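>>> A structural model of the following input is requested.
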Amino acid sequence: MSQPSESMGVRRFGRVNWQGTWTLAEREVRRFMNVWAQTIVAPLVTAGLFLLIFNIAIGPTRGDVMGVPFMQFLAPGILTMTVIQNAFSNTSSSIVSAKVMGNIVDTLMPPLSATETVVGYIAGGIVRGALVGVVILIGMALFLGMGIANPLWVIVFVIAGSTFMGALGIIASVYANKFDQLATIANFVVTPLAFLSGTFYSITSLPPVLEMLSRINPFFYIIDGVRFGVLGVSDSDPWLGLGFTCATSAILLGICIRWFKTGYRLKP
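Okay, here's the model as predicted:
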């Protein structure tokens, strides 16, 4: 089913269907909160295991990175990687599940424009990413004694990063027709870009070619921005990182809206 035409004039509930958009976002939040142990607690355990393993393996012998202890340098990277992966999982799993079960039409039929539908899905991804981030930040404060140098930058980059990854999740799930295809995209695109983005190291330690490639990786700017917010140090100007993240997010959101308008790979 196609989306309602914008040319039909003002809809009876106004130019923006706020209630419908809110309802879709609320549905997405309720969906992941119904399995909170899997969606909220499990990422905390995974992040804790990463920190524990790195601390046991190389933490005691590793020198400072960018003027801070290695474990404190590592923590914001793992936090951000976990946040953005959960934002991606939320939007991608929701749409692919609907396509596999054949009820994607239930999302396409309501009087929501393509933009409103995308906003509803993205909002769910942002909330999930933010909740995971808050839980991990609490764990970092309790077990590592870490504070937050610039809270506003953390909030901005978590929202911007979750928006980027939520949009990427929509694109991946629209393109994929089954979970195997979605897993392929996650394993061969999302995970490598997340791991090769300065999560575990400063990109200034890389050879010049690899450093240059890292600086065109949107994941790097998201992780580096959160690291700046938590520690007050970064490999790049946070304003440059925010601009790059917003620009790439806008491109992805434009693709999402276009695909929902045309029903690309969504119509039965």
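>>> all contacts plus neighbour counts: C-alpha atoms, from now on.
OK.
>>> how about residues contacting the helix or strand harbouring residue 181?
Assigned by DSSP states H and E, residue 181 belongs to helix 179-185. The contact list for helix 179-185 (CA atoms under 8 Å, 6 or more residues apart in numbering) reads 92, 96, 172, 173, 176.
>>> isn't the third one up against residue 91?
No - here residue 172 does not reach residue 91: they are 9.3 Å apart, not a contact under CA atoms under 8 Å.
>>> which of those two has more residues huddled nearby?
residue 91 (29 against 24; other CA atoms under 10 Å).
>>> so the more buried one: helix, strand or coil?
For residue 91, the assignment made with DSSP: H, G, I helix; E, B strand; the rest coil gives helix.
>>> here is the second sequence; please produce its structure so I can put it next to the first one:
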Amino acid sequence: MAEMEMGTRRFGSVNWLGLYTLCQREIQRFTSIWMQTLIAPLVTAGLFLVIFTIAIGPSRGDVMGVAFTTFIAPGLMMMTVIQNSFANTSSSLIGSKVQGNIVDTLMPPLSPLEIVLGYIAGGVGRGLFVALPIALGLWLFLGIVPQNPLLALVFVLLGSAMMGALGIVGGIIAQKFDQMAAITNFIVTPLAFLSGTFYSVEALPPGLREITHVNPVFYVIDGGRRGMLGISDSSPWLGLAVICATTLIVGYLAWFMVRRGYRLKA
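Just a heads-up that it's a prediction; the model follows:
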């Protein structure tokens, strides 16, 4: 019979109650400040869309057979999703470390894998929390109806998981908020902006095009655009493979750091 410890609701080798509690804590953490986690990203995405439409839209013409505004809209949605997923896990960890309460996460009977999965679940939840109202806004104001809703949802979830895992790594490495800001400004933001959010990679010179295809965030943006508009610069199956592989690699690194207590234990 599988091991069952009712004190921790551990069925087999997984502490389901502990994992659920950590997931619930991470989700409640961002839903309690919904003005920052929901309204702010919506306003930012809307401002990007308005500015690019006014400044470039009229003279840009169609991109891959659709209007420029329509083309960049799904990219803005996916960029907002991955930035918020990264911010959720990284800010949670660095905040706990700076405040000295990271021990509250490390002391309960949770395995390193359960801790990593709990944080990633929070990042995925916030990514989905942001994606749904943006998608609704794209339908109401631009008339964009997802061509493949399931595919778009898969890329939102996988992209959120990938950036959530990266946020764990960043939150563990950073010791102060300014170090976390440096990681965001010099790694996450360039990856997001240089990923085809505002342009088709086919318009790039060959060298830059190859560099872009090495960027895993490109496949998140491109896959989301495929799900929303039915157009993409690369195969969605290749994108799924790259994102899954990247998530596993980064997730393993996060698990290894938590297991070793790297920059977590005094």
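>>> TM between them?
Overall, the chain-to-chain superposition scores 0.96 on the TM-score scale (TM-score structural alignment, normalised by the length of structure 2); 260 aligned residues with a CA RMSD of 1.0 Å.
>>> circling back: and after the helix holding residue 181 of structure 1, which helix or strand comes next?
Next along from helix 179-185 of structure 1, by DSSP H and E: helix 191-195.
>>> equivalent range in structure 2 for that next one?
Alignment of helix 191-195 of structure 1 against structure 2: residues 189-193, by TM-score structural alignment.
>>> got the buried residues for that stretch?
191, 192, 193 (16 or more other CA atoms under 10 Å).
>>> what residues in structure 1 pair up with stretch 110-124 of structure 2?
Counting by TM-score structural alignment, stretch 110-124 of structure 2 sits on residues 112-126 of structure 1.
>>> what sits up against the matching stretch?
3-6, 16-17, 20-26, 28-29, 86-91, 158-159, 162-163, 166-167, 253, 256-258, 260-261.
>>> narrow these to just the buried residues.
Looks like the contacts of stretch 112-126 of structure 1 have 3-4, 17, 20-22, 24-26, 28-29, 86-91, 158-159, 162-163, 166-167, 253, 256-257, 260-261 buried, using 16+ other CA under 10 Å.
>>> elements contacting the helix or strand harbouring residue 155 of structure 1?
Using DSSP H and E, the element containing residue 155 of structure 1 is helix 151-175. On a contact count with 3 or more CA pairs under 8 Å, 6 or more residues apart in numbering; DSSP states H and E, helix 151-175 of structure 1 meets helix 70-101, helix 114-144, helix 179-185, helix 218-231, helix 238-262.
>>> which residues of structure 2 does it align to?
The aligned range for helix 151-175 of structure 1 is 149-173, by TM-score structural alignment.
>>> also stretch 74-87 of structure 1?
The aligned range for stretch 74-87 of structure 1 is 72-85, by TM-score structural alignment.
>>> quick one: residues in contact with the matching stretch.
For stretch 72-85 of structure 2, using CA under 8 Å, 6+ apart, the contacting residues are 37, 41, 45, 48-49, 122-124, 126-128, 130-131, 134-135, 138, 156, 159-161, 163-164, 167, 188-189, 192, 196-199, 220-222, 224-225, 228-229.
>>> that one: average distance to aligned residues in structure 1?
Per the superposition on structure 1, stretch 72-85 of structure 2 and its aligned residues are separated by 0.3 Å on average (mean CA distance after the TM-score superposition for structure 1).
>>> for the residue lying closest to residue 23 of structure 2 once chain neighbours are set aside, give its distance to residue 161 of structure 2.
Spatial nearest neighbour of residue 23 of structure 2, excluding adjacent residues (CA to CA, 6 or more residues apart in numbering): residue 118 at 4.7 Å. Going from residue 118 of structure 2 to residue 161 of structure 2 by CA to CA, to the nearest Å gives 11 Å.
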